[in-house]
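Participant: The amino acid sequence is not available; the structure is as follows:
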């Protein structure tokens, strides 16, 4: 099941869909840089991977400008509407925000603004050129991938609730089969508007008005002013040191700091002496996840609304205390009830021969997001805001103009101040855990990026409907004695298939000291790494 790991000198693209990767490679060959390629890949994913991402979602970008030697982050997550409050839901007789439908779409999509800002700051090719492949794919159609087919089948009842979705994804009354042509004419028309009018048409122009009119006609609560006020933000990334490298993540409202905490704890262990497939490794991994998630769930929200003590949470001293608590309980685990959350995301990465690097991730939150499209725009809106709480005692309580706790977290590793590894993955709870698997695979166990992605993975936590936490593990070469050992330590082990997409679909690019790049895409998905 291992993919071929390409190695190249001119550039490298890795994405969760082979067509999107080919778009990025084309941009590099046409004289574009990594930033052009990233925006074009992101737009193409909206066309070919609509179950995971789209114009109705959010995006986060970590970018390294080689000319200036500067690393920046762009937070492209949207805020809740100005009049969307817990009281509004209470008046409707709701004690929780719906997970699907028009009233789960309560945050402004940040995707298009993120494209525009990254391209405006760093792009070289014309804006129109970056969107043309996505337009062509939506207008002429693309073959349905195995992952898209799987999610259409799963969400068929939801698709039947809105005519545009049934017509697009169930054109003959049944889910499109693998290889059948997916055509999205409404989305193509919308992409042409964005091509011709830039971000303005989406947040201030005619397209914005059509989105809001559709929302309000169907009972939604976002208003025109919510779109006009939206701006993503350039921000300083956060980091920690691990085994002499610097590991970089996006700051809150991203959950990126959680994997930095995990690494800080593991730095107290000679991990290369713990066999990667042993019960001790999986137990240790699950326990550092619990410690980090306890802090994450206690603090993570929009930092403009509630302070987050990052300096303390990311301190080595705090990590040593957390690690001591794990060792004091050893070999038993501690109990912890995580929050169930969506897991559907698309991560990609791009590098070029000039040394520029982009690690980026985007999402609709759940598969197909809210499964709601306003009018004939073809834009499936995200349900990211459904993760807000209506409980005033919760740190992530809903408030007008607020960003929610966000699972998206693109990763990067620096050596000597320059990127040496770009890494990320699909999966809500699983994102920090899969990144942990990949980072330790490369930095502790000496794996190539393809070998690290191919390692058997785990994901600890809950999904919707579970009343307690599970330790889900890919059943690929697992020793039965190790499984019994983990169960004896208190873990509720659930064995998955050998290459189960539940554990995420990761991509990675390694930048080598000689200037070459190696890239990898996850065999659990439909991705491809392409070098030039």
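Facilitator: Looks like it arrived, so ask away. This is a predicted model, so every value here is computed, not measured.
Participant: okay, CA-based contacts and neighbour counts for the rest of this
Facilitator: Noted.
Participant: which helices and strands sit right next to the helix ranked longest in the chain?
Facilitator: Longest helix in the chain, counting residues (DSSP state H): helix 279-299. For helix 279-299, the elements it packs on are helix 257-266, helix 316-329, strand 458-461, helix 480-488, judged by 3 or more Cα pairs under 8 Å, 6 or more residues apart in numbering; DSSP states H and E.
Participant: Check the burial of the closest residue to residue 218 other than its chain neighbours by counting its neighbours.
Facilitator: Nearest residue to residue 218, sequence neighbours excluded (Cα to Cα, 6 or more residues apart in numbering): residue 102, at 6.9 Å. Residue neighbour count, defined by other Cα atoms under 10 Å, stands at 24 for residue 102.
Participant: In contact with residue 102, which residues?
Facilitator: Residues in contact with residue 102 (Cα atoms under 8 Å, 6 or more residues apart in numbering) are 215, 218, 219, 220, 370, 372.
Participant: will you turn these into CSV that also has secondary structure?
Facilitator: Below are those laid out as CSV (DSSP: H, G, I helix; E, B strand; the rest coil):
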residue, secondary structure
215, helix
218, coil
219, coil
220, coil
370, coil
372, coil
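Participant: all strands of the stretch 401-532 of the chain, in order?
Facilitator: For the stretch 401-532 of the chain, strands defined by DSSP state E, counting those that start in this stretch occupy the ranges 411-415, 418-425, 458-461, 470-474, 493-496, 506-511, 517-521, 528-531.
Participant: what does the stretch 151-300 of the chain give?
Facilitator: In the stretch 151-300 of the chain, the strands defined using DSSP E, counting those that start in this stretch lie at 181-182, 233-235, 238-242, 245-249.
Participant: and the angle for the last one with strand 418-425?
Facilitator: Right, the one you point to is strand 245-249. Following axes from the mean of the first three to the mean of the last three Cα atoms, to 10 degrees, one obtains 50 degrees for the angle between strand 245-249 and strand 418-425.
Participant: Over to the third one?
Facilitator: With the same axes, to 10 degrees as the basis, strand 238-242 and strand 418-425 are set at 100 degrees to each other.
Participant: Tell me the helices and strands packed up against strand 238-242.
Facilitator: Counting contacts by 3+ Cα pairs under 8 Å, 6+ apart, strand 238-242 is packed against strand 245-249, helix 257-266.
Participant: okay, now the one to match up with it:
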């Protein structure tokens, strides 16, 4: 029985809940300027800007700029720092890609610092072992790590500071320790379940046998020693010295085929970025073996629609975007691979004529069910830096599946990537495994120019999520008028499927995941068109961006509100 006294308490509690809900709702919409969903204003600075996925890395980049280094120097220093503070997504056991705007030559340059498969690893090996696909973890998916060579290529061509100076902050933090963030603590724990049983994980990445918790000080003295060898011995210390011999010996002990010779013969490649114009803006990506041109293919198709009149929170827009993505990813699954082994029809794939041809396949009220699509897995870091001379760097680096293969070479302090998992074992496929071949890659940096002048350096890390989010950032800014931070904070659309980039057919059309912020009406109308909706968390990528305001001579910076990102300038 509810007494008058109990009823009074119930009513008081109910009133409190209503008031709390009202206050929370009002607070969410209580921005003085800008979109209601935006988390914060853009960062604005005159002399330099850095945006990375970890505040300590951003501060290291700014310190380099303030001490006379340029954007390229700062990007290398920040990437090294991220290998320490965010080993759950990157490190010197992985690969690197970059797009650089060089202020002196007024030109864009592309760097492909991805590694190749072991020369001793063949499809016949997997057939002999009774394997019909390359495993995700262990020694077999390991390819040559290209990041360190990428640092030295960037430094040799554009840098001004010695590597000893650039790696010094990371060496100091690795020895003295740093506090682990809540998000990285979560990823440490998740990765322990995946690869914690492999040799070296407990010794390298735990504190008293447990993964570090939020706020706990974590040290990696082995990585400090490795960085010191690289700083003093150069790139050959990694690819031809003691580090290479340690990696090779460890891999052989684990049944792997990555050899000293594979490391010693590694080389990065300077390549020409490719672009497509979207409503007056030139969007730049790197050509395959990465997936960057998928973003250009999506944008080319969507340019044929009046997206602004559709409105962002509409079933018409989401449906059109997803159908364009499906078409681009069909080509991604079939064609994207190492151009040294295949003739990739890049110019044709990103042409306006081909986009018009593909656009005719989209039905306005019916979701396509039989398409190729990629999986959205893997973790990465993206960073961008700009300096007072006008140099801008768009850099992305990854281990692939979070902490990679689980192969941790003895006492070196880092994990080797598992990017080789992406190879197909189908001999007819473009991305088929062959000795000394670069695998299909998901990590992609991006850049925007207008009238042949630099405008924006950006990226959105996160496996197959990346081309979808690159396109959405551009659409948010150009079609829907958002600023640099709003474009990243806006609720995102993610289409996922069950197939890999091996040409497998996805029979059911996959599913759409929408972040909160899309209305129930939009969701209901999408289901009427035949789409399957499925909620996911943490799969929507990590955004960083810098934009140049040439009129006011300032940089705008934006960072990912869903993670630990920080944009800062001076």
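Facilitator: Everything's here; your move. Only a predicted model underlies this, so the values are computations on that prediction, with no experimental measurement involved.
Participant: How about the equivalent of residue 36 of structure 1 over in structure 2: what's its closest non-neighbour residue?
Facilitator: Residue correspondence to structure 2 (TM-score structural alignment): residue 36 of structure 1 is matched to residue 73. What sits nearest to residue 73 of structure 2 in space, not counting adjacent residues and going by Cα to Cα, 6+ apart, is residue 159, at 5.4 Å.
Participant: Spit out the contact partners of the aligned partner of residue 134 of structure 1 in structure 2.
Facilitator: Aligned by TM-score structural alignment, residue 134 of structure 1 pairs with residue 170 of structure 2. Counting by Cα under 8 Å, 6+ apart, residue 170 of structure 2 makes contact with 77, 80, 81, 84, 224.
Participant: Of those residues, which belong to helices?
Facilitator: 77, 80, 81, 84, 224.
Participant: Throw those residues into TSV and include neighbour count and distance to residue 106 of structure 2, thanks.
Facilitator: Below are these laid out as TSV (neighbours: other Cα atoms under 10 Å; distance: Cα to Cα, whole Å):
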residue	neighbour count	distance to residue 106 of structure 2
77	26	24
80	27	27
81	28	29
84	27	33
224	24	37
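Participant: Residue 195 of structure 1 contacts residue 131, correct?
Facilitator: Yes. Under the criterion of Cα atoms under 8 Å, residue 195 of structure 1 makes contact with residue 131 at 6.2 Å.
Participant: more crowded one of these two?
Facilitator: Neighbour totals were compared for residue 195 of structure 1 and residue 131, and residue 131 leads with 21 against 18 (other Cα under 10 Å).
Participant: For the more buried one, pull up the helix or strand it's in.
Facilitator: helix 127-140 (DSSP states H and E).
Participant: That helix vs structure 2, average distance?
Facilitator: Following the fit onto structure 2, the mean deviation recorded for helix 127-140 of structure 1 is 1.2 Å by mean Cα distance after the TM-score superposition for structure 1.
Participant: The helix or strand following that helix - contacts with which helices or strands?
Facilitator: Counting by DSSP H and E, the element after helix 127-140 of structure 1 in chain order, helix or strand, is strand 142-143. Here strand 142-143 of structure 1 touches strand 181-182, going by 3+ Cα pairs under 8 Å, 6+ apart.
Participant: once the structures are aligned, where does the strand it packs on end up in structure 2?
Facilitator: For strand 181-182 of structure 1, the aligned range in structure 2 is residues 217-218, judged by TM-score structural alignment.
Participant: and that stretch, how far out from the chain's middle?
Facilitator: The chain centre lies 25 Å from the centre of stretch 217-218 of structure 2; the measure is Cα atoms, centre = their mean, to the nearest Å.
Participant: if we can go back for a sec, mind telling me what the residue nearest to residue 73 of structure 2 corresponds to in structure 1?
Facilitator: Using TM-score structural alignment, residue 159 of structure 2 sits opposite residue 123 in structure 1.
Participant: what do you get for residue 512 of structure 2?
Facilitator: Aligning on TM-score structural alignment places residue 512 of structure 2 opposite residue 471 in structure 1.
Participant: Also residue 47 of structure 2?
Facilitator: In structure 1, residue 47 of structure 2 lands on residue 10 (TM-score structural alignment).
Participant: Help me confirm that residue 408 of structure 1 comes into contact with residue 361.
Facilitator: Yes. Between residue 408 of structure 1 and residue 361 there is a contact under Cα under 8 Å: 6.4 Å.
Participant: Comparing the two, which shows the higher neighbour count?
Facilitator: residue 408 (34 against 26).
Participant: picking up where we left off before, what's the mean deviation for the longest helix of structure 1 versus structure 2?
Facilitator: Mean for helix 279-299 of structure 1 is 0.8 Å (mean Cα distance after the TM-score superposition for structure 1).
Participant: Give me the range in structure 2 that the helix or strand just after that helix lines up against.
Facilitator: Downstream of helix 279-299 of structure 1, the first helix or strand assigned by DSSP H and E is helix 310-313. On structure 2, the counterpart of helix 310-313 of structure 1 by TM-score structural alignment is residues 346-349.
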